[in-house]
Every structure is written in C-alpha cells, then in structure tokens.
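[1] kindly return the folded structure for what I paste below:
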Amino acid sequence: MKRVVVMLSMKAWKEAELRLKKIVTIDVSHERAISKEKEYWKDILKRIMSVVKTLAICNLALRGGNEKIDDCNNVNFLRIIKMITEFDPIMQEHLKRSTKRWEILKNHVKYRDGKGLTLKSWLETRWQSRVSSVKAIRFQAPQIKNSLIHLMENSDDATTVSDAQSLAKYLKFDFLVSMVIWYEILNKVNKVSEVLWKKDMNIDDAISLLNGLITYFEE
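    Next up, the predicted model:
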C-alpha cells in the first residue's frame, strides 16, 4: 500500500514538474516575441524620426491635402516613406502590415451598393472632418467590429491582434449610444457652420440659424 502511495506521489510530482516546464517554455516564448516586437518598433521609429528631421531641416511641410501613400500627389512625409520601402526590408514589412489591415477593413465595411464611408482622423480646424469621421463609425459599427474580429482570429501579428482587441472593446452599447448622439450634435453644428462661412452670408439669416441651434440644444 505504501509503495502504491509513493508511486502515485512520484507520478504527481513528475506531472507537476512537466507542467511547470511547459509554463516556463511558454513564458520564454512570449518574452522572445515581446522583445522581437519591441525591436521592430524601435527600428520603425528610428526611420520615421529620420524622415521628420530631414523635412524639418529643409523647412518642408509634413502634411498636405492628400494622405494616400500610393498617390503620386501625396504629402512629403509619405513620399519619403514610400521611397524608403523600395530599399528597406523593415519599412517594407511595416507598410505591408498597414496595407493588409486596411484591405481587411475595406472588405468588411461596405454598403449594399459596394460603397462605404472612409475611416480617418479629423482636422481640428474643420467641423466637416469631425462629422465625416464620426459618421463612418456611426453607420458602420457592425462591419467595423466584424473586421476587428477577423483580425483577432486570423492575424499572425501579435501587435495587430492586440490593437484589434483594444478597439473592439470600445464598440459596446454605451459607446454606440454616445456615438449616435455625438453625430447628431456635430451634424447640426456643421450645417450652421457651413452657412456662416459663406462669403454672401446674411447676418439676419445667421442670427436665425444660431437661435435655431440654441433651441435644438435646449430641446
């Protein structure tokens, strides 16, 4: 009986030892992946900072009216980044990651007629850009969430999976309700703003519009 107990105890300890070794192996693997990802982003930032410094020294603008990397009329920063990718494997990989994400997003975010709203950051000086940015999420939240789920389940890139998980967490009930309200507010303000910026704007009409906007907020 004692012998059986000893053998069972030894077996339990052996199994525990194997489990611990397995956990250690997993931890080491994760640490290596994290370390590799850190070095990757360090290399990317070095190149980006070099481009920014070059443009600053030459007193050239970083941004412009076009921010599509494949457009021949895009901004100076993107032109140089595009040029670097022709010779640099690290930037090639970085551009490929961004392009792949965007293609997945475009495949999911479509209306019935095949057209969707563009997801982009807004410009602080233009109300129209704020409305457009919010509108894209307001009317396409389900499609956006599907694209994020696709990235989480199918991407081999740890950063892409992490980013998709973080963004998906925001697409919950309270966020969606606030998005609907925020879009309605921005849309009303933008309509008034467009009239106020017209060259032939009439002061009486402007006052009437502003009073109407005040009434809207009060209601």
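
[2] all contacts plus neighbour counts: C-alpha atoms, from now on.
    OK.

[3] what's the neighbour count on the nearest residue to Thr160 once chain neighbours are set aside?
    The shortest distance from Thr160 to any non-neighbouring residue, by C-alpha to C-alpha, 6 or more residues apart in numbering, is to Leu151 (7.0 Å). By other C-alpha atoms under 10 Å, 22 other residues sit near Leu151.

[4] again with Leu209
    Neighbour count of Leu209, defined by other C-alpha under 10 Å: 18.

[5] point out the other helices and strands that the helix or strand that contains it packs with.
    For Leu209, the host element (DSSP states H and E) is helix 203-218. In terms of contacts (3 or more C-alpha pairs under 8 Å, 6 or more residues apart in numbering; DSSP states H and E), helix 203-218 is packed against helix 173-196.

[6] and this one, so I can compare the two:
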Amino acid sequence: MTSWIELERRLQKKKTIDESVQVAINKEKEHWKQVLKRIIAVVQRIAKNNLALRGDCEKLYDENNGIFLQLIEMIAEFDPIMEEHLRRVQERQIHYTYLGPKIQNELIQVLAAEMSLVNRYVDDLENAIVVEEFWIGFFKVNETSGLGLLIELKNILSNLELAIDDISGQGYDNGYNMKGKHKGVQNRLLEINSRAFYTPYGCHNLNLTLCNMVNCCPKAMSFFGVIQRIYSLFSYSTKRWKIFKDHVQGLTVKPLSQTRWESHVESVKPIKDQTSKIRNALIDLANTSYDSKIKSEVEVLASFELENFEFLTGMIIWYKLLYEINIVSKFLQSEKMDIDVAIGQLKGLISFLQEFRESGLDQALLEAKHIASEMGIEPIFREKRIIRRKRQFDDINSEELMEFISNNNYRKFTI
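    Predicted structure coming up:
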C-alpha cells in the first residue's frame, strides 16, 4: 500500500522513474504542434491568394519546388522550430515530414472539398468610386451539384447578413455545376435574382482555347513535349544544370504549367532566343554522359528536333501566339480590369489571330530561316518517308474501285 501511495504521489508530481522520457515526449509533442501551426498558416496564405502549392518537384531547396516549400524554407531562415524540422528532414531522422507530395495532395483534396467565396463591390462613400474585392473565406461543401452549391451559398450569405437580391453579378470557372445553363449555380441564382448576370472567367476561357488548339494538333503536342524534355534533362541534377549554364548565360529554360497555358510563353522564349546555345549544351551533355539512355535522348533532341526547320518554324509561331494571348490574359486578371477595355483587348486579339492566319506563316518562315542560318541548318522541311506495304492479291485501290463501278453501271452502292 505504501508503494502504491508513493507511486500515486510521484505520478501527480511527474516525478516517476521515466520522468526524463516523459519530458522528451512532451517536448516532441509541442515541437510537432508548432510545426503544424506554421504549415497550416502557409497553406492558408497560399489558398487566400489562389496560388498553387506544388511545383515541379517535392525536394527542399530545389529551384522549382513550388511556393509551399519555398515559403517553408524562408520561414526556416528566421524560425528555430522550422529550422530544426528541416534539419531532421534533410538528415532523414524522421519519416513523416508533412512536406512531401502525399501530405500536399491531402491538403489540396481538403481545399477541393471547400468553396471559396469572394465578394466584389463598389465603394462610393468617400466621393471616390473604388472597386473593392475581399476574400471572405473557405466553406465546407458536402454536395457539389448546382443545387447543393446554391443552397450552401444562400446559407453563407444569410449568416453574413448579405441579401441575395443585392447581387448584381456572378462569375465562376468552367465547371458544369457552376456555369451550367440549366442546373448550374449561375442559372439557379438568376431564377432568384434576375440582375445577377453571369460572366465566365475570361482567363479560363483562354486556357481552354489553347488546350484545345494543342490537343487537336499532334505536331503541337510533340513541340511542347520537346520543350518539357529539354527542361527535364538539364534540371535533373546540378551537374547537368552547370553544363547548361556554361553554354547559356541568358534566360534559363522553364517547365510548362499544366493549368496556366498562357505562361507557356516563358518556356518557349528562352529556347527561341538561344536555340544555338541550347543545342551546344545538349551536345556537350551527350559527350560527357555515361548513361546510354540519356546520351541517346540528348542526341535525338539536338540533331532531330532543334536542327529541324519545322521545329524552328513552329517555335516562332507558338511564341507569337502565346505572347499576344498572355498580354490579354494578364489584363483580364488585373485588379483594375475595366470591362470596356477588356472587350477592346479581346477584339484586338481576335484581329491579330485573323491577320496572323493570313500572313503569320510567311513572317515565321523568315525568322526561322534567320535562326537556321545562324545554326548552319538548311531551311527546308524534311520529307517524311512513305511507308509502302506489299500489296495482297485481294487488295483494290480507290481508282480501280471507281472504274469497276463505272464499267458495271452501278448507280447506287454502299461501302
């Protein structure tokens, strides 16, 4: 009984034999609480500004690891808790870092199950008309149909004491549950408030237009595939990146963005302006690499892609298109965007595309010939080898078929 009483007293005072172990456990608990607080704060700030968490890789202190990891790295420069956490990550002392792709995907899924609400209004209280825009917050959504989202929206406005009849406009992305003309949020809201005109996001429409342009053209898909392969080859390691920097002192190659197609102009521009230097860097990489797979891929890129006049012409065409579209897209996303000016910008873009359809190819060929001359490439399009297969005894071509039909006076036939 004395031992039990003594143990009880020690437990209350936290003076048991494993006191040091408990102190270490409590200290570790507090460390992880503080780490998670900082990570959640970073995620909230990124979400508030509608920025992407992930980059092209999930490695700490990599140039293209995305906004999330870069903010974590910045915090670690001034905060001892995050500094200690990153030290453990780099020394592989922990298995669960809360910084890897799995955790980021879970965070993205959590955000995807929530609705973001932004309120935009005109403030004229101080005799100066100012357009204000505020992010109200994220709201949990259980039903993502048009009806479910509308009910959630009505509840949110009611809690904020905002009248749904005061809405003078609405704008969403291109999701069917949002923009659907029959069951989407925009149509259901119009049935309640006929003044809440719906306007689709112009920047999203430009993205979709460009995506459709590329997806319907195999040559365009191949072109952007080459752009991404060049970046992936050099960014794979610091050794390869040094080879690139030894040959190219200007703009560096950049990865392609899957969600912001207008930004592809930043990926095409470095290769357009430094094609010859990038080819030399590829040749150097092929000569110094001991990996037969990498050597073969690099040689193909240097000899059959960058030295292909068709690739050079496509590069000029896509740069001109992306450059003009990017200007309009940036304006549509600006805070001070004016609808009248925006309409003028879009009309100007349409006029450019119509003129480019008529004379753009000739201009692109002139620029491509200039680049080809600097690289010592003959400015001609390579002819594709025609694959001929052996004709079988029962094969018949179209001319023979029409001759057969004519000779036998067949007026109606079905193929």
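
[7] what's the counterpart of the residue nearest to Thr160 of the first structure in the second structure?
    Counting by TM-score structural alignment, Leu151 of the first structure lines up with Leu285 in the second structure.

[8] go ahead and confirm that match touches Val298.
    Yes. Using C-alpha atoms under 8 Å, Leu285 of the second structure is in contact with Val298, at 7.3 Å.

[9] thinking again about what came up before, on average, how far is the helix holding Leu209 of the first structure from the matching bit in the second structure?
    Between helix 203-218 of the first structure and the aligned residues of the second structure, the post-superposition mean distance stands at 0.6 Å (mean C-alpha distance after the TM-score superposition for the first structure).

[10] tell me, that helix lands on which residues of the second structure?
    Aligned using TM-score structural alignment, helix 203-218 of the first structure spans residues 339-354 in the second structure.

[11] can you pull out the helices in the first structure?
    Assigned by DSSP state H, the helices in the first structure fall at 2-57, 76-85, 89-108, 127-138, 141-154, 158-170, 173-196, 203-218.

[12] out of these, which is the most enclosed?
    Highest mean neighbour count among the helices of the first structure (mean count of other C-alpha atoms under 10 Å): helix 127-138, with a mean of 19.

[13] can you spell out which helices and strands pack onto that helix?
    helix 173-196.

[14] distance of Arg47 of the first structure from Gln92 of the first structure?
    Note on Arg47 of the first structure: its distance to Gln92 of the first structure, by C-alpha to C-alpha, to the nearest Å, is 12 Å.

[15] now do Ser208 of the first structure
    In terms of C-alpha to C-alpha, Ser208 of the first structure sits 55 Å off from Gln92 of the first structure.

[16] centre of the chain to stretch 48-57 of the first structure, how far?
    Taking the mean C-alpha point of stretch 48-57 of the first structure and that of its whole chain, the gap between them comes to 24 Å (C-alpha atoms, centre = their mean, to the nearest Å).

[17] what does it correspond to over in the second structure?
    Across the second structure, nothing matches stretch 48-57 of the first structure (TM-score structural alignment).

[18] which residues in the second structure form strands?
    For the second structure, the strands defined by DSSP state E occupy 114-123, 130-140, 169-170, 197-198.

[19] put together a markdown table for these, with mean neighbour count on each row.
    Shown next, in a markdown table, are the strands of the second structure (neighbours: other C-alpha atoms under 10 Å):
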| stretch | mean neighbour count |
| --- | --- |
| strand 114-123 | 14 |
| strand 130-140 | 13 |
| strand 169-170 | 17 |
| strand 197-198 | 16 |
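
[20] can you redo these as JSON lines with distance to Tyr236 of the second structure?
    What follows is the strands of the second structure, written out as JSON lines (distance: least, C-alpha to C-alpha, whole Å):
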{"stretch": "strand 114-123", "distance to Tyr236 of the second structure": "35"}
{"stretch": "strand 130-140", "distance to Tyr236 of the second structure": "37"}
{"stretch": "strand 169-170", "distance to Tyr236 of the second structure": "44"}
{"stretch": "strand 197-198", "distance to Tyr236 of the second structure": "45"}
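
[21] so for Glu335 of the second structure, which of those sits nearest?
    strand 130-140 (8.5 Å; C-alpha to C-alpha).

[22] check contacts around the residue mapped onto Lys120 of the first structure from the second structure.
    Using TM-score structural alignment, the partner of Lys120 of the first structure in the second structure is Lys254. Contact analysis of Lys254 of the second structure by C-alpha atoms under 8 Å, 6 or more residues apart in numbering lists Tyr231, Glu266, Ser267, Pro270.

[23] the third one -> the first structure?
    Aligned counterpart of Ser267 of the second structure in the first structure: Ser133 (TM-score structural alignment).

[24] so what's its match up against?
    Listed by C-alpha under 8 Å, 6+ apart, the contact set of Ser133 of the first structure reads Thr118, Leu119, Lys120, Ser121, Trp122.

[25] show me which of the residues you listed are buried.
    For these, a burial check counting by 16 or more other C-alpha atoms under 10 Å picks out Leu119.

[26] hmm, which of the contacts of Ser133 of the first structure are common to the second structure?
    With contacts defined as both residues aligned by TM-score structural alignment, their matches' C-alpha atoms under 8 Å, Leu119, Lys120, Ser121, Trp122 are the ones among those whose aligned partners also touch in the second structure.

[27] what sits against the third one?
    Remark: with contacts taken as C-alpha under 8 Å, 6+ apart, Ser121 of the first structure is in contact with Ser129, Arg130, Ser133.

[28] can I assume the first one is in contact with Lys135?
    Put plainly, it is Ser129 of the first structure. No. Look at Ser129 of the first structure against Lys135 with C-alpha under 8 Å: they stay out of range, at 9.7 Å.

[29] find residues that contact each of the two.
    With C-alpha under 8 Å, 6+ apart, Ser129 of the first structure and Lys135 have no common neighbours.

[30] please pull up the equivalent of Glu374 of the second structure in the first structure.
    In the first structure, nothing lines up with Glu374 of the second structure, judged by TM-score structural alignment.

[31] which ones are touching Glu374 of the second structure?
    Ser276.
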